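In: Give me a 3D structure for the following:
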Amino acid sequence: MSVLRSSVVRSAPRTAAKRRLGLLVAGLVLAALGLAWIDGGERALRPISESVTLPATSGNAAA
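Out: This is a model prediction of the structure:
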């Protein structure tokens, strides 16, 4: 019985550290998602204007 009790006591700080690390990682992920949502990743629209050369057409072109 004392062997079981000592193993539980040793793993308790390790479990608390894992839980703390998990909460820290989850908090960082939520913060990153919040920043991405606020920013939205949107850019202002700008017109696309580019000159295009068209081939010459003859008067008897088939429709």
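In: use CA for all of it now, contacts and neighbours both
Out: Fine.
In: could you say what helices and strands whatever helix or strand Arg5 lives in packs with?
Out: In this assignment (DSSP states H and E), Arg5 forms part of helix 2-39. In terms of contacts (3 or more CA pairs under 8 Å, 6 or more residues apart in numbering; DSSP states H and E), helix 2-39 is not packed against any helix or strand.
In: any idea how far Met1 lies from Ser7?
Out: 10 Å (CA to CA, to the nearest Å).
In: Have a look at those two and say which one is more surrounded.
Out: For Met1 versus Ser7, neighbours defined as other CA atoms under 10 Å are more numerous around Ser7 (10 against 5).
In: burial measure for Ser2, as a count.
Out: Ser2, neighbours per other CA under 10 Å, totals 7.
In: One more sequence to fold, the one below, so I can look at both together:
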Amino acid sequence: MQLKSGEAQKLAMIYSELEKEKSLLLKTKNIPNHTKKVDRQLRIVKTNLLSIKFSLQEIIKLLKNK
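Out: Here you go, the predicted structure:
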């Protein structure tokens, strides 16, 4: 079966679009893991900030008691 030039171009365009979708799906497949990693890092930063805040409050209390 021979394809007309227009049909061949159309199939090539469809194939190209499918390849782009495949590439995008492969990239987005890793997003949940990246999101979990970022969430963990944000929790660590939050914990560190709370620790600093607590430390500053303790320093202020000590200074006030002098």
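In: State the span of the second structure onto which the helix holding Arg5 of the first structure is aligned.
Out: Aligning helix 2-39 of the first structure against the second structure (TM-score structural alignment) gives residues 25-62.
In: Can you list the buried residues in that stretch?
Out: Buried residues in stretch 25-62 of the second structure, defined by neighbour count with 16 or more other CA atoms under 10 Å: none.
In: re earlier: show me the common contact partners of Met1 and Ser7 of the first structure, please.
Out: Shared contacts of Met1 of the first structure and Ser7 (CA atoms under 8 Å, 6 or more residues apart in numbering): none.
In: picking up where we left off before, mean shift of the helix holding Arg5 of the first structure relative to the second structure?
Out: Using mean CA distance after the TM-score superposition for the first structure, helix 2-39 of the first structure ends up 0.6 Å from its aligned counterpart in the second structure, as a mean over the superposed pairs.
In: So Ala16 of the first structure versus Leu23 of the first structure, what's the distance?
Out: Counting by CA to CA, the gap from Ala16 of the first structure to Leu23 of the first structure is 10 Å.
In: Same check on Leu30 of the first structure?
Out: Taking CA to CA, one finds Leu30 of the first structure at 10 Å from Leu23 of the first structure.
In: what span of the first structure lines up against stretch 5-21 of the second structure?
Out: Residue span in the first structure matched to stretch 5-21 of the second structure, by TM-score structural alignment: none.
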